[in-house]
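**Student:** got a predicted model here, sequence first, then my questions.
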Amino acid sequence: MGIDSPAFFHTFQSDISGLEKPSLFTFPFCYEPDELSRIAASELQDYLESQRDFVHNFGLRPMEGSPIGKMFGVLVVEREDGMLGYLAACSGKLAGRNEHRYLVPPIFDMLREDGFFLKEEEEINAINHRITSLEEDAGFAELKQRLIKLREEADSSLTAFRAYMKQQKAARKKARETQKPALSAEDYQVLETDLVKQSYRDQHEYAVLKNTWKEKLQDVEGQIHRRQSSIDELRELRKIKSSALQQRLFDQYQFLNARGETKSVLSIFEESKQLLPPAGAGECAAPKLLQYAYQHRLRPVSMAEFWWGVSPASEIRKHRHFYPACKSKCEPILAHMLKGLNVAPNPMLDNPAVNKELEILYEDSDIIVVNKPSEFLSVPGIHVSDSVYTRIAKHPDVSGPVIIHRLDMSTSGIMVLAKHKEAHKTIQDQFIKHTVFKRYTALLEGELHEHEGLIDLPLRVDLDDRPRQVVCYQYGKPAQTKFKVVALEKGNTRIHFFPLSGRTHQLRVHAAHHLGLGHPIVGDDLYGTRAHRLHLHAGYIQFKHPTTHQIVSFEVHDPF
């Protein structure tokens, strides 16, 4: 008697008889897809190109609405009888819904019409509408403007009366000075009594005027306060309802692992030292795939995720390219869900600089200039301490901060290092003032038809997927790069970059982003396609020597 397949178990349409199962499950945050995962991804992509199950604007052909690319995932699984197949999933909702014929369901479907989420969200939206109506009410706006005008009038009126009182006081003083010699003591006392009465009268009239304005202001302020109190009460109600809904939502996300253990999303993120799960935690493809596999006794074999559609405006995502799982949402969840599986080791724990020599190009009593190999850290990392810094800091005559500037681990080329504090400060000031001239050489995927130009795209870190950078005009830091094409080589472009700023991954993002050059650097595993190395090399630098004050330069030809 055969084993029934779960509803979303897909048998391979391709011949996989000659392929072996991977001995270790995919490490999801840094991987090269195995052949089974590639075939599964290809079959899912064939489905996406031909399906008629849903309509979604991926930006791949003219359609109404804004195009939205999506991340898809495949999980190769093994049934209890040993048959291999695969599951497919999409991160987040697709075409406005969560339920699809070909894709595994979400861990919790927030979009079910009979579910609590939409009903409670509707109540919160109704509160939002009431708040907006009260805030945008014409009468409320008029009261605020009236209060502003009244305060201006009150201030003007009281200021004018204080000026009048000052004039009267000066007049009384003059009267005392001029009349005292001419009057008898008795007559002067009568005058003094009258002047004092005038002073008291002025003070009384000022107090009456001040109180009149106070009453007028309090009347309008009271009307505004009553309306604002209604808004504040609604905001507090919204806060309570939103918090309760969020808590109830968190309770729906219970994640299984290969050992059969279940853990809530809240406990998972608490253990990872995060106060609350980020929005969308558990909605990515990887957790959906593993959850469905565990629920239906399917053994995970390998997995891969790829982007389908146009790139987002800020990120760099290439159609059909494979990507690792995101870290902020998925890393804590997958750390739990992968327990019980024999997972491939984290390659990021390995020292990429093992057996690599650090070539010294120049050295004197102030500086050391080195030629850093690719896949070699500039400074110690979280897991690997071996770096340019740790090696140079061991030199007996090095006492200073050492690192003046950095290169990405994957970038090769020239680094200038300081032997002591004074040299460090002098050269660092030149970097800050942008008087250091740097030239990088890169090989880009495809042929670039512009000859030269300037890329100006502000950058910030991707908070959901460090250390990736995104283009952000609101919060990004200014980043500018000049470029000049050197040659077209076998379908690729050799180019010189001249960075005018030094942001993390600046050249890589400026090369790959569609608002930049739109051509990733060959071998860029974050923004393009992985290869044996990143084809980016810091080949030339020029600066003023910290002691001789002479202009010095160093050059190393690119190794690719």
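**Tutor:** Structure's in. What do you need? Since we're looking at a predicted model, the values are computed, not measured. Numbers count the residues shown, from 1 in each chain.
**Student:** going by C-alpha atoms from here, please, whenever you check contacts or count neighbours.
**Tutor:** Will do.
**Student:** surely residue 503 touches residue 479?
**Tutor:** Yes: assessed by Cα atoms under 8 Å, residue 503 is found in contact with residue 479 at 6.5 Å.
**Student:** neighbour count: these two, which is higher?
**Tutor:** Neighbour tally, residue 503 and residue 479, criterion other Cα atoms under 10 Å: the higher count belongs to residue 479, 21 against 17.
**Student:** got any residues that touch both of residue 503 and residue 479?
**Tutor:** Common contacts of residue 503 and residue 479 (Cα atoms under 8 Å, 6 or more residues apart in numbering): residue 459.
**Student:** which residue, other than its chain neighbours, is closest to residue 269?
**Tutor:** residue 277 (5.9 Å; Cα to Cα, 6 or more residues apart in numbering).
**Student:** how about the one you found, secondary structure?
**Tutor:** coil (DSSP: H, G, I helix; E, B strand; the rest coil).
**Student:** before we move on, what about residue 390?
**Tutor:** Three-state assignment for residue 390 (three-state DSSP): helix.
**Student:** related to what we said a few turns ago, does the residue nearest to residue 269 touch residue 329 like I think?
**Tutor:** Yes: counting by Cα under 8 Å, residue 277 touches residue 329, with 7.3 Å between them.
**Student:** shouldn't residue 238 be in contact with residue 130?
**Tutor:** No: counting by Cα under 8 Å, residue 238 stays clear of residue 130, with 10.7 Å between them.
**Student:** so these two - more neighbours on which side?
**Tutor:** residue 238 (19 against 16).
**Student:** put this beside the first:
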Amino acid sequence: MTVSFFQRFNHLIGMAAESTATPPAPPYLPPRGEPIVVFMDEHLIVLDKPSGLLSVPGRGLERADCLASRVHVRFADARIVHRLDMATSGLIVMARGAHMERALSIAFQQRQVEKCYEALVAGRPAQVEGDIHLPLITDWPRRPRQKVDPDTGKPSHTHFRVLAYDPGADVSRVALIPHTGRSHQLRVHLQAIGHPILGDELYAPDAAFQAAPRLMLHACRLCFAHPALGHRLELNSPPPF
């Protein structure tokens, strides 16, 4: 049987689509237990999210369990205003009620909230402190991955500072301040300068991924003006690694 040009073309397109398709997600096995409350009043709640727990429900009933759903059991008025990646641990704020949700959302959008993370990364950065300015965009054929794209990427800025270096393991502990809030920004920026975060299944090469049992990224500090009372809140959570 003769195969037409269009049949061959469609076959090649199908093969290309299969090669760039996003691999199936691994089973979702979130850690058990109630989230730790770091701060709470009648206006807001600050929690310490464990690695492996979604901030909000994912797709499908098997991914309905998340930080928001667990908090709602105790606080029905709690609402998410920002998120952390499932693999990232650390501080996350929930508003209590619609009015506070709007106020806190505006504070995050206008970058009035100071955020600091700590991470363990492969190697030793050449600079003790510096800034990463690399534009980011979704890598659509491999989403949810993001990528650096100088032509169409959105401006993205991360400040880093090396806190310690272990020469035996060739691992650095770094503090990270995201001045923009792009998806996976810290993970992509560190990988792009040659120092991927340990345990990062999306961006680290195999050796760095296998070097840790989880993504070694933790949201350790939040500072912002209390949207109802006006005083400055400074919340801290030491990294669990």
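**Tutor:** In hand now; what should we look at? Everything numeric in this text was worked out from a predicted model, so none of it was measured.
**Student:** tm score of chain vs chain?
**Tutor:** After superposition, the two chains reach a TM-score (TM-score structural alignment, normalised by the length of structure 2) of 0.88; 230 aligned residues with a Cα RMSD of 2.1 Å.
**Student:** next, count neighbours for the residue nearest to residue 269 of structure 1.
**Tutor:** When counting by other Cα under 10 Å, one arrives at 20 neighbours for residue 277 of structure 1.
**Student:** residue range for stretch 450-461 of structure 1 in structure 2?
**Tutor:** Mapped onto structure 2 using TM-score structural alignment, stretch 450-461 of structure 1 covers residues 127-138.
**Student:** and the end-to-end length of that stretch?
**Tutor:** 28 Å (Cα to Cα, to the nearest Å).
**Student:** what lies in contact with that stretch?
**Tutor:** For stretch 127-138 of structure 2, contacts defined as Cα under 8 Å, 6+ apart pick out 144-150, 152-162, 182, 185, 189.
**Student:** pull out the buried members of the residues you listed.
**Tutor:** Neighbour counting by 16 or more other Cα atoms under 10 Å classes 145-148, 154-162, 182, 185, 189 among the contacts of stretch 127-138 of structure 2 as buried.
**Student:** ok, of those residues, which one's closest to residue 75 of structure 2?
**Tutor:** Closest to residue 75 of structure 2 out of those is residue 182 (29.0 Å), distances taken as Cα to Cα.
**Student:** the residue opposite the closest one in structure 1 once aligned and residue 461 of structure 1, how far apart?
**Tutor:** Using TM-score structural alignment, the equivalent of residue 182 of structure 2 in structure 1 is residue 503. Noted for residue 503 of structure 1: a distance of 10 Å to residue 461 of structure 1, by Cα to Cα.
**Student:** repeat that for residue 241 of structure 1.
**Tutor:** The gap separating residue 241 of structure 1 from residue 461 of structure 1 is 32 Å, by Cα to Cα.
**Student:** and if you look at residue 143 of structure 1?
**Tutor:** 44 Å.
**Student:** next one: residue 539 of structure 1
**Tutor:** 26 Å.
**Student:** more neighbours, the two?
**Tutor:** Taking other Cα under 10 Å, residue 539 of structure 1 and residue 461 do not tie; residue 539 has more neighbours (22 against 19).
**Student:** not counting sequence-adjacent ones, nearest residue to that one?
**Tutor:** In space, and not counting its chain neighbours, residue 539 of structure 1 is closest to residue 556: 4.9 Å by Cα to Cα, 6+ apart.
**Student:** quick one: map that neighbour onto structure 2.
**Tutor:** Here residue 556 of structure 1 is matched to residue 237 in structure 2, going by TM-score structural alignment.
**Student:** surely its match touches residue 48?
**Tutor:** Yes: the criterion here is Cα under 8 Å, and residue 237 of structure 2 meets it with residue 48 at 7.3 Å.
**Student:** if I look at those two, which residues touch both of them?
**Tutor:** With Cα under 8 Å, 6+ apart as the test, residue 237 of structure 2 and residue 48 both reach 90, 91.
**Student:** quick one, which of the two is more surrounded?
**Tutor:** Taking neighbours as other Cα under 10 Å, residue 237 of structure 2 and residue 48 compare with residue 48 leading, 21 against 17.
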